[in-house]
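# show me how the following folds:
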Amino acid sequence: MKLPLSGALAVTLLASAGTLAVSAPAQAAPAPARALTAHASTTHHAPHAANVTFAGTVALDDCSGSIVRMPNSQGADPALVMTNGHCLESGMPNPGQVITNQPSNRDFTLLDDSGNPIGDLQASSVVYSTMTNTDVTIYQLPESYDDIQQQYGISPLTISANHPTAGTPIEVVSGYWQATYSCNISGFVYELKEGSWTWKDSVRYTSSCNTIGGTSGSPVIDTNTGLVVAVNNTGNENGERCTVDNPCEVDANGKVTVHQGTNYAEETYEIPACFAPGNKLDLTLAGCTLPK
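A predicted model of the protein is given here:
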């Protein structure tokens, strides 16, 4: 998992190669404040169609995230923030656990297109959180998209309702580090296992997306369309097999392979089908396949 490394939590929650740092306490100690204002972009950028910036991304105390909308969301709808399930402030959900409509006052630092902090937002609730099949937390804000646009000039990122495609150029945008990582979707993993958790149909990056601790929850943006296609969450740091911070790949026949230094994300195309008009979560909707 990709939580920032802290001295006390030397279990490398999402340390260097971008792992899902699933260990002890779910939250690592906050990075120094300067981490939110220095060293904007750290990667090489290939030309792309969409103008991908930091606008719409947020920094949490130990993770990254983004303000997101569904394809049918309206400006007056309550705004949503997406990050990882393992970034949930109350602790990482257990395998099989789904959390919905839980009060929250989680703070987010909103960034402008250059990665500069321009305001603070606070959640009103956890709409949905799980680490089963996927690794996602979605918060609701008291403000609407229109409110945020009027006050800060920031528009949300849109989650694609379509399955991503292998070979697609992508950019991982970390609000925590104000850093971006450019690469392509290498392919998809039938099952990705890390510690006690299993994720299905995960996105595998090509080698240039060397995400690090603190990038957990970063939106993965298709640079052809500008749409969010996944949420960054983990990587194999030390070459271990299926352990925390060292996920392994399992194919449909049960064959296990380990790819040290490879990083991953969880697809997000299933999310829009679970939201009714008004950004209301409804896991009973036809076509909703998120864990219930």
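
# could you use CA atoms for every contact and neighbour count after this?
OK.

# what about the most far-flung residue of the chain relative to its centre, distance to M1?
Using CA atoms, centre = their mean, the residue of the chain lying farthest from its centre is N253. It sits 28.3 Å away. N253 sits 25 Å away from M1, taking CA to CA, to the nearest Å as the criterion.

# any idea which element the residue farthest from the centre of the chain lies in?
For N253, there is no helix or strand it lies in under DSSP states H and E.

# can you get me a residue count around D120?
12 (other CA atoms under 10 Å).

# now it. Nearest residue, chain neighbours left out?
Closest residue to D120 apart from its sequence neighbours, by CA to CA, 6 or more residues apart in numbering: T109 at 4.8 Å.

# in the protein, which residue is closest to the centre?
G217 (2.4 Å).

# quick one: list the elements packing against the longest strand anywhere in the chain.
When the chain is parsed with DSSP state E, its longest strand is strand 179-194. Contacts defined by 3 or more CA pairs under 8 Å, 6 or more residues apart in numbering; DSSP states H and E place strand 179-194 against strand 169-174, strand 197-205, strand 248-250.

# tell me the gap between it and the middle of its chain.
12 Å (CA atoms, centre = their mean, to the nearest Å).

# now swap in stretch 145-156 and tell me
21 Å.

# buried ones in that stretch?
Y145, D146, D147, I148, I154, S155, P156 (16 or more other CA atoms under 10 Å).

# cool, stretch 276-287 as well?
Going by neighbour count (16+ other CA under 10 Å), the buried part of stretch 276-287 is N279, L281, L283.

# looking at it, the residue nearest to the centre of the chain is touching D62, isn't it?
No: using CA atoms under 8 Å, G217 makes no contact with D62, being 9.9 Å away.

# shared neighbours, these two?
Shared contacts of G217 and D62, defined by CA atoms under 8 Å, 6 or more residues apart in numbering, are found at C87.

# here is the second sequence; please produce its structure so I can put it next to the first one:
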Amino acid sequence: MRRSILGVLAAACLGTATLTAPPAATAAPAPPRAAVDYTGIVALSNCSGSLVRTPTAASTDPALVLTNGHCYEGGMPSAGQVITNRASSRSFTLLNPSGQGSLGTLRASRMLYATMTDTDVTLYRLNRSYASIQQAYGTTALELSLAHPTAGTDLRVVSGYWRRTYSCTLDGFAYRLRESSWTWKDSVRYTSSCDVIGGTSGSPVIDASSGKVIAVNNTINEDGGRCTLNNPCEVDEAGNITVRPHIGYAQETYILAACIAPGSVIDFNRPGCLVPRG
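Sure thing, here's the model as predicted:
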């Protein structure tokens, strides 16, 4: 889980890490995509992330940024810990579509949800609406899929920190993925060409055909170690352990996307909301 878990090592190498809207609450437009680029991609001080929206988000809703739980500025949540609804002023660098430059800086107003239990996510609410960001920067948010991912999907892992895109296939799913004291459920497993590195933590995992976010990148087995920090192992339903050296993983996001209610708030009672509750 690289902070190294995929973020901390990079930070050590490179250095640490007004709502405006139109009158009507129309639906935020889905981003038109001929190919996956850096539209909606952000860089954090030590990780990667993305500007995201649900399919039914209104243009007047405060915008959201998604990254890993282990990228939370308050420190990595412990096993079993869920953190919700904390004030935050964290900043994010919004990249241009080519990834060669930045459009500006976005800023959080709240950290809505962070955990490393069952999944590895942090979700921030910004101090600007989707409409305000589109008007200022001409960019749209990535849409979160509400469906379980499918094996064989053509994937793009887009890192705002490194401004690098990895291409691979969704190889399958780990019933449980264990790393040090943390355990994640139903994790996405990449084929070997997504050989992600420190700083790619929190990158959106994008279905290349639909342009939708289906997961968030979070770890890779670096050294062939067994269930240790930066060396996750797979655990099946019978408790058998499999180690896959140099294979990376991501955490599905549909279980969190279903929790996002109008106005960019978390409602754990919404149908399909499957993340641990605070």
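
# what range in structure 2 does stretch 204-223 of structure 1 sit on?
Mapped onto structure 2 using TM-score structural alignment, stretch 204-223 of structure 1 spans residues 189-208.

# end to end, how far does that stretch reach?
With CA to CA, one end of stretch 189-208 of structure 2 sits 16 Å from the other.

# and it, what's buried?
Residues of stretch 189-208 of structure 2 classed as buried by neighbour count (16+ other CA under 10 Å): 189-192, 194-208.

# show only the entries of those residues found in strands.
Using DSSP E, the buried residues of stretch 189-208 of structure 2 in strands are R189, Y190, P204, V205, I206, D207.

# which of those residues sits closest to T16 of structure 2?
P204 (21.1 Å; CA to CA).

# close enough to count as contact, that closest one and V158?
Yes: using CA under 8 Å, P204 of structure 2 is in contact with V158, at 6.0 Å.

# what residues are up against the equivalent of C183 of structure 1 over in structure 2?
In structure 2, C183 of structure 1 lines up with C168, judged by TM-score structural alignment. If you count contacts by CA under 8 Å, 6+ apart, C168 of structure 2 has them with D154, L155, R156, Y190, T191, S192, S193, C194.

# state the distance from the first one to C194 of structure 2.
Note on D154 of structure 2: its distance to C194 of structure 2, by CA to CA, is 11 Å.

# got any residues that touch both of those two?
S167, C168.

# what's around Y139 of structure 1, how many residues?
For Y139 of structure 1, the neighbour count with other CA under 10 Å is 27.

# do the same with N51 of structure 1
Applying other CA under 10 Å, I find that N51 of structure 1 has 10 neighbouring residues.

# right, and it touches T225 too?
No: using CA under 8 Å, N51 of structure 1 is not in contact with T225, being 9.2 Å away.

# just give me the match in structure 2 for the residue farthest from the centre of structure 1.
Match for N253 of structure 1 (TM-score structural alignment): A238.

# go on, D146 of structure 1?
That one, D146 of structure 1, aligns with A131 by TM-score structural alignment.

# does its match count as helix, strand or coil?
With DSSP: H, G, I helix; E, B strand; the rest coil as the basis, the three-state label of A131 of structure 2 is helix.

# so what's it closest to, chain neighbours aside?
Nearest to A131 of structure 2 is S59, by CA to CA, 6+ apart, at 5.0 Å.

# now swap in P169 of structure 1 and tell me
Spatial nearest neighbour of P169 of structure 1, chain neighbours left out: N184 (4.2 Å); criterion: CA to CA, 6+ apart.

# hmm, back to that, nearest spatial neighbour of the residue nearest to the centre of structure 1, chain-adjacent residues omitted?
Closest to G217 of structure 1 by CA to CA, 6+ apart is T83, at 3.9 Å.

# next, count neighbours for A215 of structure 2.
For A215 of structure 2, using other CA under 10 Å, the count is 28.

# correct me, but it touches T253?
Yes: with contact defined as CA under 8 Å, A215 of structure 2 counts as touching T253 (4.8 Å).

# which helix or strand contains the alignment partner in structure 1 of G104 of structure 2?
Counting by TM-score structural alignment, G104 of structure 2 lines up with G119 in structure 1. Using DSSP H and E, G119 of structure 1 maps to strand 117-122.

# tell me roughly how far the helix or strand just after that strand lies from structure 2 on average.
Sequence order places strand 125-130 as the next helix or strand after strand 117-122 of structure 1, per DSSP H and E. Compared with structure 2 after fitting, strand 125-130 of structure 1 deviates on average by 0.5 Å (mean CA distance after the TM-score superposition for structure 1).

# in this structure M1 of structure 2 contacts N217, no?
No: counting by CA under 8 Å, M1 of structure 2 sits too far from N217 to count as a contact (9.1 Å).

# neighbour-wise, which of these two wins?
Using other CA under 10 Å, the more surrounded residue of M1 of structure 2 and N217 is N217, with 36 against 31.

# what number of residues lie near L14 of structure 2?
11.

# which residue in structure 1 aligns with it?
That one, L14 of structure 2, aligns with A31 by TM-score structural alignment.

# so what's the closest residue to G225 of structure 2 other than its chain neighbours up against?
Distance criterion CA to CA, 6+ apart; nearest residue to G225 of structure 2, sequence neighbours excluded, is N231 at 5.1 Å. The contact partners of N231 of structure 2, by CA under 8 Å, 6+ apart, come to M1, E179, I220, N221, E222, D223, G224, G225, P245.
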